[in-house]
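Peer 1: here's my sequence, what's the structure:
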Amino acid sequence: MELINNTPNVPAAVGPYSQAVKQGGLLFCSGQIPIDPAAGKIVATDVEGQAVQVLANIRALLEAQGLGMSSVIKATVFLQSMADFPKVNPLYEAAFGGHKPARSTVAVAGLPLGALVEIEVIAALA
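Peer 2: Alright, predicted model coming up:
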């Protein structure tokens, strides 16, 4: 098992966990919240802006491992409100292009730092 931490252009973990873990041909990426890595905090206040930042963080994490969005085999989207689903879904679709990994979307009572959206992914290394 290889722990991935301190990836360039990806926010540092806000708790005692790794940004990602490589194991058995897979990359398990911890959930990304909309922290702007340059600012070190959440900048966007609307769910669309936050979703764009989350997806950019995921892309940067994957690219640092030589992967792209097409390597993702499973995604889990956490929304503070399921009413935001129709706002986030087209941004998610655009970020993945024609690639459609398996996905779950769930509404949660709250997310770290008051985020409106968080996304975690599992990617294939090969």
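
Peer 1: when you work out contacts or count neighbours from here on, use the C-alpha atoms and nothing else.
Peer 2: Will do.

Peer 1: could you give the number of residues near V106?
Peer 2: V106: 12 surrounding residues under other Cα atoms under 10 Å.

Peer 1: the structure of the following sequence is requested for comparison with the preceding one:
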Amino acid sequence: MRAVLALLLAAPFTAHAQNKAVDFNPKMPFSDGFIAGNTLYVAGQQGPDDHGKVTGTTIEFQTERTIAAIQRVVEKAGFKMTDLVSVTVYVTDLNDVPKMNEVYKRLMPNPKPARATVKVAGLIGDAKIEISAIAVKQ
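Peer 2: Here you go, the predicted model:
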């Protein structure tokens, strides 16, 4: 009986989830994603062209590529795009929001996650858009 009680008391301490980085590059000061329990935090992603540049590309192109980057991190972490619960979109020009929304509505799964859209003074690499996200495994 004491052995069973000891096992039951120890179970909560051995059944915890491991936290882990997703796509960590030691040359960078952050991970593209981080799993804590059943939650995935996706760092801000941008949508560069095949040469790593965003300058001169349209908001539609950058939005498509940015959502593809989010999807890559989400799936690499073992989550699905339908697990997204919250998204923050950073844009440098509020006039780009209607065109960004067209692409966003087409590519993001239903039901759409909660979202905030924030205008910022600038983004690294002169990007027009950056998106960060939170996903919870269902």
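
Peer 1: just give me the mean distance for stretch 55-62 of structure 1 relative to structure 2.
Peer 2: With mean Cα distance after the TM-score superposition for structure 1, stretch 55-62 of structure 1 departs from structure 2 by a mean of 0.9 Å once superposed.

Peer 1: so which bit of structure 2 is that stretch matched to?
Peer 2: Mapped onto structure 2 using TM-score structural alignment, stretch 55-62 of structure 1 spans residues 67-74.

Peer 1: and that stretch, how far out from the chain middle?
Peer 2: Per Cα atoms, centre = their mean, to the nearest Å, the displacement of stretch 67-74 of structure 2 from the mean C-alpha position of its chain is 7 Å.

Peer 1: repeat for stretch 84-102 of structure 2
Peer 2: The answer for stretch 84-102 of structure 2 is 14 Å, by Cα atoms, centre = their mean.

Peer 1: so it corresponds to what in structure 1?
Peer 2: Stretch 84-102 of structure 2 maps onto residues 72-90 of structure 1, going by TM-score structural alignment.

Peer 1: next: stretch 126-137 of structure 2.
Peer 2: Using TM-score structural alignment, stretch 126-137 of structure 2 pairs with 114-125 in structure 1.

Peer 1: touching, P34 of structure 1 and I119? I think so.
Peer 2: No - between P34 of structure 1 and I119 there is no contact under Cα atoms under 8 Å: 9.4 Å.

Peer 1: more neighbours, the two?
Peer 2: P34 (30 against 23).

Peer 1: so what corresponds to the more buried one in structure 2?
Peer 2: Under TM-score structural alignment, P34 of structure 1 pairs with G47 in structure 2.

Peer 1: tell me the SS of that match?
Peer 2: coil (DSSP: H, G, I helix; E, B strand; the rest coil).

Peer 1: return the residues in contact with it.
Peer 2: By Cα atoms under 8 Å, 6 or more residues apart in numbering, the contact set of G47 of structure 2 is 54, 61-69, 127, 129-130.

Peer 1: strands - which of those land there?
Peer 2: Within the contacts of G47 of structure 2, residues falling in strands by DSSP state E are I129, E130.
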